[in-house]
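> Build me a model from this:
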Amino acid sequence: MAEEAPAAAPAKAATKAPKKKTSKPKKEGPSIQKLIVAAVADSKERKGVSLSALKKVLASKGVDVSKANKRINTAVTKLVTKGTLSQTKGTGASGSFKLAKQDPAQARCSTPQG
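Predicted coordinates for the structure are as follows:
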């Protein structure tokens, strides 16, 4: 009898089906990058918006900053490398940021002609 009980336990484990992962529903609304660009554009600061001030603005717009801290930092660095934002102080995700000036030639080429 002692031999039958352990043999039955592995059989149950073998018949167990793997659980399917259900993904969380995607939040509606603008992405973090769009919120960051909008916050920097609304700013009246001449030297740019600091990262902590940016996070305060995002928190007021309903973003959970403590959970999205890593995503905010990576979004800011990506926006700087893309050229959407320019970094006035600091390195990486720290410092102050403002909208990058676009060349008039680039602005004319990006507008649709009709």
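
> CA only for contacts and neighbour counts going forward, please
OK.

> Let me know whether Val40 touches Gln87 as I believe.
No: contact status for Val40 versus Gln87: not in contact, 11.6 Å apart, counting by C-alpha atoms under 8 Å.

> want to put them side by side, so please do this one too:
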Amino acid sequence: MSAQAVACGLNHDAIETAVSQRLTAAGFAVRRNSDEDTYLYVNLMTTTMPNGTCVSRYDAFLYTHATANLSYRDQPVLVQVSLMHRGGIGSSAATAHGAAVVRALESYVDLFVTQIRDANR
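All right, here's what the predicted structure looks like:
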């Protein structure tokens, strides 16, 4: 987490906990920093404007790994597959910015959960 992100109220552990709690509440097993085939990846970039406003770009990706046969290879290869992605950009005062980013990421996780449940019906 960059110094600007921290100054804007963002906290790595708080974001990880919020996202993990959403997944756990939905019935998914959460294993932090593991090498599972399917995983949630959150990317966050933050900067501060001259007037002190915080601006963040945030993305949530659901990835898995699969084998694929490529035309130029004799053997299958392991590839990373993006199953779902949501992203956004937000700006706010430093005092409210961390909570706003966490809410946005939680809403993305909720959407992923809904899409997975709908696909399994």
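
> Any idea what the TM-score is?
Once the chains are laid over each other, their TM-score by TM-score structural alignment, normalised by the length of structure 1 reads 0.24; 43 aligned residues with a C-alpha RMSD of 4.2 Å.

> quick one, which of Val40 and Gln87 of structure 1 is more surrounded?
Neighbour totals were compared for Val40 of structure 1 and Gln87, and Gln87 leads with 25 against 20 (other C-alpha atoms under 10 Å).

> can you tell me the helix or strand for the more buried one?
strand 85-89 (DSSP states H and E).

> what does Ala8 of structure 1 give?
In this assignment (DSSP H and E), Ala8 of structure 1 forms part of helix 4-15.

> next SSE after that helix?
On the C-terminal side of helix 4-15 of structure 1, the nearest following helix or strand under DSSP H and E is helix 32-42.

> Tell me the buried residues in that next one?
Across helix 32-42 of structure 1, burial judged by 16 or more other C-alpha atoms under 10 Å covers Ile32, Gln33, Leu35, Ile36, Val37, Ala39, Val40.

> next structured bit after that helix?
strand 49-50.

> could you say what helices and strands that next one packs with?
Of the remaining helices and strands, those touching strand 49-50 of structure 1 by 3 or more C-alpha pairs under 8 Å, 6 or more residues apart in numbering; DSSP states H and E are strand 96-99.

> Go through the helix or strand following the strand it packs on and flag the buried ones.
Next helix or strand after strand 96-99 of structure 1 toward the C-terminus (DSSP H and E): helix 104-110. Within helix 104-110 of structure 1, no residue is scored as buried using 16+ other C-alpha under 10 Å.

> In the helix holding Ala8 of structure 1, which residues are buried?
Burial within helix 4-15 of structure 1, assessed by neighbour count using 16+ other C-alpha under 10 Å, is assigned to no residue.

> Contact partners for Trp86 of structure 1?
If you look again at residue 86 of structure 1, you'll see it is Ser, not Trp. Applying C-alpha atoms under 8 Å, 6 or more residues apart in numbering, we find Ser86 of structure 1 in contact with Val80, Phe97, Lys98, Leu99, Ala100.

> Now do Lys55 of structure 1 against Leu35 of structure 1, distance only.
When distances are taken as C-alpha to C-alpha, to the nearest Å, Lys55 of structure 1 and Leu35 of structure 1 turn out to be 10 Å apart.
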